[in-house]
Each structure stands twice: as C-alpha cells, then as structure tokens.
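Trainee: Sequence and computational prediction follow.
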Amino acid sequence: MPTTNLNIRTDKEIKDRAESIFSELGLNMTTAVNMFLRTTIRENGIPFDLKLYIPNDITASAIEEGRKIAYNDTVKGYSNIEDLKKALEV
C-alpha cells in the first residue's frame, strides 16, 4: 500500500506529553497515529481508550494498605469463606 505524509499542527506541550505516554506504551508518534486512524475506520468513529492506569488518591491509598497487610505476618489470613465468616461473626 502506498504511503503519504500527514502534516498536523499541535501545541508543543501536547505533542511532548503525548510522545512521553506513547513511549511508555512502547509506541512512537507515527505508530500511535496510524493505530488511531485504522481503528477509527474500523469502528466508524472515535474508537478507543489507550491510557496508562494511574489510580486516584483513594485507590492508591487502598492499594498501599493492601500491600502492607499482605506482607504483615501478624495479620490473620483466611483460606476459605467459612473461616472468614466465623471470624466476622456473620
């Protein structure tokens, strides 16, 4: 398939921030734009979310608490739901 150049104008900060995200995803700008264009055609519209997962403060705090509990030998663990229910007196 023959190729063509696509010239677009955008703010430098937008381009730099997008390139940084694409780089973390293992993509370059050309590949990311081509993914967007091909998927737009296939879906017949703006097609997808492609983003890094960054939890909000509450979720990040819950993840950190879970990690602390998981590695704390003094925290009681349960291997089945029946034992957990007994401990919770449910």
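Mentor: Now that the structure is in, tell me what you want to look at.
Trainee: Every contact and neighbour count from this point should use C-alpha atoms.
Mentor: Will do.
Trainee: residue boundaries of the helices in the protein?
Mentor: Remark: helices assigned in the chain by DSSP state H are 12-24, 29-43, 57-70, 81-88.
Trainee: which one of those helices lies closest to residue 3?
Mentor: helix 29-43 (11.3 Å; CA to CA).
Trainee: Who are the packing partners of that closest one?
Mentor: helix 12-24 (3 or more CA pairs under 8 Å, 6 or more residues apart in numbering; DSSP states H and E).
Trainee: list the buried ones in the helix it packs on?
Mentor: The neighbour-count check on helix 12-24 (16 or more other CA atoms under 10 Å) flags 19, 21, 22 as buried.
Trainee: structure B:
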Amino acid sequence: MATTNLNIRIDKEVKDQAEVIFSELGLNMTTAINIFLRATIRENGIPFNLKLEIPNTTIKAIEEGRNIARDSSVKGYSNIDDLREALEA
C-alpha cells in the first residue's frame, strides 16, 4: 500500500489534548487520523452525527416560560412600570 503525507493546521492546544487521549488509548495521531478516515469511507460520510442542538437548560427554560404564560394564577404585567413596582415590593 502506497502512503502519502497529509499536512493540516490545527490549534496547538487541541492537538495536545487529543494526543493525551490518543496516548491513553495506545494510539498516536497518525493512527487516530487513519481510523477517522477509514470510518468516513466505511460510513460514506462523517462517522458521527453533526447537528445543532439547543442545550437542555434552554429547552427547560423555554418550557417553563410557556407553562408560566399559560398559568392563570401567575400574575402578569402589561407595562414595565407595574413590573418594576412589583419587583421593588
């Protein structure tokens, strides 16, 4: 099998942290990158999910806000002056 060189740029801190993990796994950077590339070929794409997620705390806060808005026993304010007054009390 013929080999070739691959030059990439990466933050030093990211590289150093990854090398520590790879070392603990008994791997070097070259082997880890080869594993990633072979998994990419096998999966015919990135071998893990790439997605944008709303953090759970945000989802919970949104749900809490919606529940409060629906709860008729929770006092609401129609202007900022009334809200300030209530907060100062």
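Mentor: That came in fine, so what should we check first? All of these numbers come straight from a predicted model, not from anything done at the bench.
Trainee: circling back to that earlier point, want to throw the buried residues of helix 12-24 of the first structure into TSV with distance to residue 62 of the first structure?
Mentor: Compiled in TSV, those are given as follows (distance: CA to CA, whole Å):
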residue	distance to residue 62 of the first structure
19	30
21	25
22	28
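Trainee: elements contacting the helix or strand containing residue 58 of the second structure?
Mentor: Element membership for residue 58 of the second structure, per DSSP states H and E: helix 56-70. Packing partners of helix 56-70 of the second structure (3+ CA pairs under 8 Å, 6+ apart): none among the helices and strands.
Trainee: in the first structure, what residues pair with it?
Mentor: Counting by TM-score structural alignment, helix 56-70 of the second structure falls onto no part of the first structure.
Trainee: And the next helix or strand past that helix?
Mentor: Downstream of helix 56-70 of the second structure (by DSSP H and E), the next one is helix 80-88.
Trainee: quick revisit: list just the nearest of the buried residues of helix 12-24 of the first structure to residue 70 of the first structure.
Mentor: Taking CA to CA as the measure, residue 70 of the first structure sits nearest to residue 21 out of those, at 30.9 Å.
Trainee: and the closest one, how far is that from residue 14 of the first structure?
Mentor: 11 Å (CA to CA, to the nearest Å).
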